[in-house]
Structures are given as structure tokens and as C-alpha cells.
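Colleague: okay, sequence plus prediction incoming.
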Amino acid sequence: MVLNSRNNIDIFPDTFEGFSDFSFVNAFSTSIFLITYIFGVMGDISIITVIIKDHQIYTPMYFFLKNLSFLDMHYTPVTMPKAIVNAILGSKDISFTECMAQLYLFFTMAATAMAYDNCMAIYRPLFYGVIMTRNLYWEPVSTSWIFGALCYIFHAVNTFSLPFCGPNVIDHFFCDIPPVMRLSCADYQVNEELIFIYSSCIILGASGLTVVFHICIISTIIQTNHVQGHWKAFSTCSSYLANGLLFYGTGISMYLRPISNYFPIRGRLAAIFYSIITPTLNPVIYCMRNTEMNAALKKMCHQIQRKN
């Protein structure tokens, strides 16, 4: 990876604007997002612990769910701790290397999350009990990690190979492509077009697969004879689909539009959804309405109470 690192390190914009331009809004947002972040991490830890300890629910569905929770634990921390600590301490500094690493890791985790989400959509309601064995568990998992790690090297190189000519403020609460690229003093039209093409293939392809998979799930539900379970199944499926479309929809609004049309307030709002809210909702959507997971959580809580 060859970047104009020496020049950019000296003059790269090294401050964030934060969650808001107004200090009181920034303070309020920080407290809300801190609570949300802690809630999401605790939910992910609970899911991982329950699945590891309770072997009765160790099926392909829960194997993928455990990995999705592990991923969410690392997806949100790529951006949130730095933003929250900076807001609390009143410091907004970030180095060129930190910014580049943050952007790359954020997109790597997001791409892997897309793959896991589709794995959950496929294997949970349809085929996992028929075609999946423990020897095949790691194939989609390793593929998604490799895909995520390699896929977004392009974004990091394409963004940070641009020259930055002066110390400016990143009008965002983490290093995202549009606000960073807007600070370049060179013509970034070609870089912008490459990002649009690349992001279109990734985001539209993943969102399209999610919709197709859920249509297949719904058609399978309709063909079953258990009428009483139809509404519950539809409700659960719609929750998965709504959360996925919220993730992809806000991503599309951010990355599939000209960077010259980037508005800081709209960009921050979209980023809040795809970087904070949707990962936090995953434990609720995948577990709180799941009878087996609820039973396993209650069982674990009772065991902890007995020990105390």
C-alpha cells in the first residue's frame, strides 16, 4: 500500500467536528450514544456467552449468530469509543494513520456484517438443518472475513492517496469517505466515480440478496400449513428485513450520491443509523423474540443467581 503518507501526515486534517456543531447537542448525543453502545456490547456478550455455554442450541443458526455478535462487538468500537472519549475530554485529535486504520476497519467489519446477515437469512429458516454440518460452518465465516479484509483495501487507498493541503476539520464524528475526501486539495472526481461504482456493486448487491432471501423465506412460510405461526413468522422476518434495509438504505444515501452534495448534518444522521443503531438492534431482533434464546438467557441468569 503506497500512500503520500509523509506529506499527508504533516498536513492531514487532524480534528473532528463531533456529533454536532452545538456543544449542548454534542453533550446530549454523547450520553445517549454511550448508553446505546454499552447496551449493545452487553447484549452481544450475553449472546456469545449463552451460545458457548448452552450446547443444546449449538446449531448452524446460533453459530452464525455468535459470530455476528462477535463482529458487532468490534464493528461499533472502531468508531464509537474514539468519538465518545473525544467528546467527553473535549479533544478532537486524530492522526493520519489512525484515521486511515479507522476507515479501513470500519468498512471491513461492515462488509463482513453484510455477509453474516445473508448467512443468517439463508440458514436460519430454510436449509441449515438439511445441508449444514459442523465441518461446513467455517466456510461461509472464513469467506466473509476474507472478503471483508480484501474488499475495502481499495477504499482506503483510493481515499488516502489524495493530497491534503491544509489543517481542516473533518465534519463528522469519525473518518468516513465523503467528509475526508472533501478536504482534499486535488480534483477527486475520478476517485469519487470509482467509489460510486465499487460501492454500488457491494451495497446494492448485498441489499438485493437480502431482499431475495427474505422473499424466499416468506414464500416458504406461506406454503406451510401452520396458520397460527404465520403471523409470528412474518413479524420476525419483517424485523430482520427492516433492520437490514435501514442499514443498507442509510449506507446508500451516504455513499451512492456525489460527494459534492454531502451535507454534514445529513451525513451524521445517516452514519448514526448504520454505525450505531442497526448493530445495537441486532441482539434485540435476533434474540429477544427467539424462544430458544430467551430460555437459554433465563437459564444462565438463574445459574448466576444460584452462584451468588
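Modeller: Okay, I see it.

Colleague: contacts, neighbours, all on C-alpha from now
Modeller: Noted.

Colleague: quick check: closest non-adjacent residue to Ile57.
Modeller: Ile51 (6.7 Å; Cα to Cα, 6 or more residues apart in numbering).

Colleague: now swap in Tyr58 and tell me
Modeller: Using Cα to Cα, 6+ apart, the closest residue to Tyr58 is Ile51 (6.4 Å).

Colleague: what residues are up against that neighbour?
Modeller: Ile57, Tyr58, Tyr62, Phe63, Lys66 (Cα atoms under 8 Å, 6 or more residues apart in numbering).

Colleague: the first one and Asn294 touch, don't they?
Modeller: Read that as Ile57. No. Counting by Cα atoms under 8 Å, Ile57 does not reach Asn294; the two are 11.3 Å apart.

Colleague: here's the one I want to compare it with:
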Amino acid sequence: MGAENITSVTEFILVGLSNNRETQILLFVVFLIMYSATIVGNLLIIILVRVDSCLHTPMYFFLTHLSGVEICFVTTTGPQMLAHLVSGNGAISFTRCAAQMYATTCLGCTECLLLSAMAYDRCLAICSPLVYAAVMSKKHQWQLTSASWAVGFLLAAVNVTCTISLPFCGTNHINHFFCEQPVVFKYACIESRYTAPVIFMVSTLILVGPFSVILISYGLILYSVFQMQSRVGRRKAISTCTSHLVVVTLFYGTLIFMYMRPGVDAADDRDKQTAVFYIVVTPILNPIIYSLRNKEIHKAMAKVLRRPGFEEQT
């Protein structure tokens, strides 16, 4: 194949979720509502944790970072997806596509690591309550979150660099609604001998590593819970972990399906349908799941609503 064809692709056309105009308008309305609710819900959690001193604990410290990641995550894809649904045109330049790949991959890696840090925090709180305050100091909290962000940036750089270094010389129509690294990779016309193994290894590392930490942490938590004599203590321990387990199941289940399937040659509708769960559904469910049965969040909300300034406005 000639060099002029190898370098000819300068933009991609995102096929999107539907080609039907009426369906596109309907999806625009639905996703606009979900995007707005995601931003408001996660921002509300951050504000509540900031203003209520009762929530200044390691668990809520990690939760604010998770909410911040979710806000950034949906913002890297949401506005563009909404614009494409309105215009009916899914064109995106190669540069913007690469930037979006990096942003989503970085934030996805960071979320995986933050979820494992949250599991580690719960394990310490339940299994070693006497040393919990000393071990999970403010310094240690910042070290864990900083490491999550740093490793996310690094691993995303490896995967995305391996992808964009490949030539794209065939069709520029991508069967997806945003530039996702494993999907874009399938459209490369020449595959380096080492590129696919490196990408698969990094994807496996960022998924299996944190997931193993979560499984070990909750294994230890379950063991400690069954050793408890008090039913009230058991109920409280299980209650504090249930929300996190639901989020982990939703997030990891779909990511593992997408990123740990070597040998799939072409993108199909399953890729974008799966992506809807962790791009649109999971971010909006996080604030709901973490606050629905959380009495501390309820109390913080009640305090905010009872503030004089708020009452005067209402």
C-alpha cells in the first residue's frame, strides 16, 4: 500500500448510536438530561463533603475525588456526543480524537485505582479499627489519590501513544459514539508486532491489579464481619460496603468486557452499547447509589437546607 494512502486519514466519522433522525433527537434529550443530572449529582456530593465537617473522613475524601473523576469523564464525551446528535454529523479530527482517547483512558484508569483505594480504606476501617486513624492519615489519603492520578496519566499515555503511532489508511467511519482507544485501534491498517500485546498488557494491568485489591479487601472484610458478635456491627459494616460493591460491579463488569478481549477484529454494536453503561449510566448512578442509603449524606443535605441563607432564598 502506498504511503499516500497510509497517511490519508485526517479525520474520523463517528457513526453514533443511531442514523435515524428522530431517534437522534430523542437520544439528545435523554442524554442531555442524564448529563446534567450527572454533573449536578456529583457536584452536590463534592459540595456537601466540603461544607460539612462531619464528612471530613477518608471515605468521603476518596468519594469527592471519585465524583470529580466522574464529572471530568462525562464532560470529555458528553458535550461532543450531544453536538453530534443535534447536527447529525459525527466528524472529528484525528487530533481531537487522540485527545479524547487520552482523556477518557486516563480518567478510566484513575477511577479503577480510586475504587481500589476506597476498598482498601473500608478494609482498614473494618478489619483494623484501632490503627485506622493512624494509618489512613491525611498524608496517606493524598498519597493514594495522587498515585491514582499519576498512574492513570502514565498508563493512558502508553496505550494511546501505541494507538496513534499506527497508520490509519482504510475507512474513517468508526462504529462508535466517541473515540475509545480499543475501538479506534481496530481501524488501524498496519499492526506493529508489539503494539497489541503492549496495549493488552497495560489494559490487563490496570483492570486486574486494582480489581485484585478490591477482591482481597472485601474477602478480608467478609471474614471480619462474620467474626463480629454484634448484629448491629455486622449490619453497619455491610451497609458501608454495599454501595461501593454496586459501583465496582457496574464499572468493572463493562470495562472488562470491552478491554480484555484480544483477537476481536472489527468493532460492532456491542462495543458502543457496552460503553453507554460506563460512560453515561455509571456516572449518574454513583451519586444516587452513594447517597440513597447513606444517613450521613442525608444529614449533611438537611443541614444545608436548614441554613439561614438557603431558607431566605427559598
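Modeller: Okay, I see it. Treat the numbers as computed from the prediction; the structure is a model and nothing was measured.

Colleague: tell me the one among the contacts of Ile51 of structure 1 nearest to Ser238 of structure 1.
Modeller: Nearest to Ser238 of structure 1 among those, counting by Cα to Cα, is Tyr62 at 19.5 Å.

Colleague: what does the closest one correspond to in structure 2?
Modeller: Here Tyr62 of structure 1 is matched to Tyr60 in structure 2, going by TM-score structural alignment.

Colleague: same check, this time on Arg257 of structure 1
Modeller: Match for Arg257 of structure 1 (TM-score structural alignment): Arg261.

Colleague: repeat that for Ala115 of structure 1.
Modeller: Ala115 of structure 1 maps onto Leu113 in structure 2, by TM-score structural alignment.

Colleague: likewise Tyr152 of structure 1?
Modeller: In structure 2, Tyr152 of structure 1 lands on Ala156 (TM-score structural alignment).

Colleague: ok, now Thr97 of structure 1?
Modeller: Match for Thr97 of structure 1 (TM-score structural alignment): Thr95.

Colleague: and its match, what does it touch?
Modeller: Counted by Cα under 8 Å, 6+ apart, Thr95 of structure 2 has zero contacts.

Colleague: state the helix or strand in which it lies.
Modeller: helix 94-127 (DSSP states H and E).

Colleague: please apply the same query to Ile13 of structure 2.
Modeller: Secondary structure (DSSP H and E) places Ile13 of structure 2 in strand 11-14.

Colleague: please state the offset of stretch 40-53 of structure 2 from the chain centre?
Modeller: Here the centre of stretch 40-53 of structure 2 is set off from its chain's centre by 19 Å, with Cα atoms, centre = their mean, to the nearest Å.

Colleague: residue in structure 1 paired with Val15 of structure 2?
Modeller: Taking TM-score structural alignment, the alignment pairs Val15 of structure 2 with Glu17 from structure 1.

Colleague: count of neighbours near the spatially closest residue to its match that is not a sequence neighbour?
Modeller: Excluding the flanking residues, the one nearest Glu17 of structure 1 by Cα to Cα, 6+ apart is Asp171, at 5.0 Å. Counted with other Cα atoms under 10 Å, the neighbours of Asp171 of structure 1 add up to 25.

Colleague: residue in structure 2 paired with Asp171 of structure 1?
Modeller: Checking TM-score structural alignment: Asp171 of structure 1 goes with Asn175.

Colleague: correct me, but the match of Ala115 of structure 1 touches Pro210?
Modeller: Yes. Using Cα under 8 Å, Leu113 of structure 2 is in contact with Pro210, at 5.7 Å.

Colleague: who's more crowded, the two?
Modeller: Ranked by neighbour count (other Cα under 10 Å), Leu113 of structure 2 and Pro210 place Leu113 first, with 27 against 20.

Colleague: in the stretch 101-250 of structure 1, which spans are helices?
Modeller: 128-131, 138-151, 153-160, 177-181, 189-199, 205-223, 230-255 (DSSP state H, counting those that start in this stretch).

Colleague: give me the contact list for the shortest one.
Modeller: Same thing as helix 128-131 of structure 1. Contacts for helix 128-131 of structure 1 (Cα under 8 Å, 6+ apart): Pro60, Met61, Ile122, Tyr123.

Colleague: now with 6 Å?
Modeller: Here helix 128-131 of structure 1 makes contact (Cα atoms under 6 Å, 6 or more residues apart in numbering) with no residue beyond itself.

Colleague: ok, back up a step: the match of Tyr152 of structure 1 contacts Thr104, correct?
Modeller: No. Under the criterion of Cα atoms under 6 Å, Ala156 of structure 2 is not in contact with Thr104, lying 8.6 Å apart.

Colleague: who's more crowded, the two?
Modeller: Ala156 (26 against 23).

Colleague: who's in contact with the more buried one?
Modeller: With Cα under 6 Å, 6+ apart, Ala156 of structure 2 has these contacts: Tyr102, Thr105, Cys106.

Colleague: and the residue lying closest to it once chain neighbours are set aside, what is it in contact with?
Modeller: In this structure, Ala156 of structure 2 finds its nearest non-sequential neighbour in Cys106, 4.9 Å apart by Cα to Cα, 6+ apart. Going by Cα under 6 Å, 6+ apart, Cys106 of structure 2 touches Gly152, Phe153, Ala156.

Colleague: that concludes my questions; thank you for your assistance.
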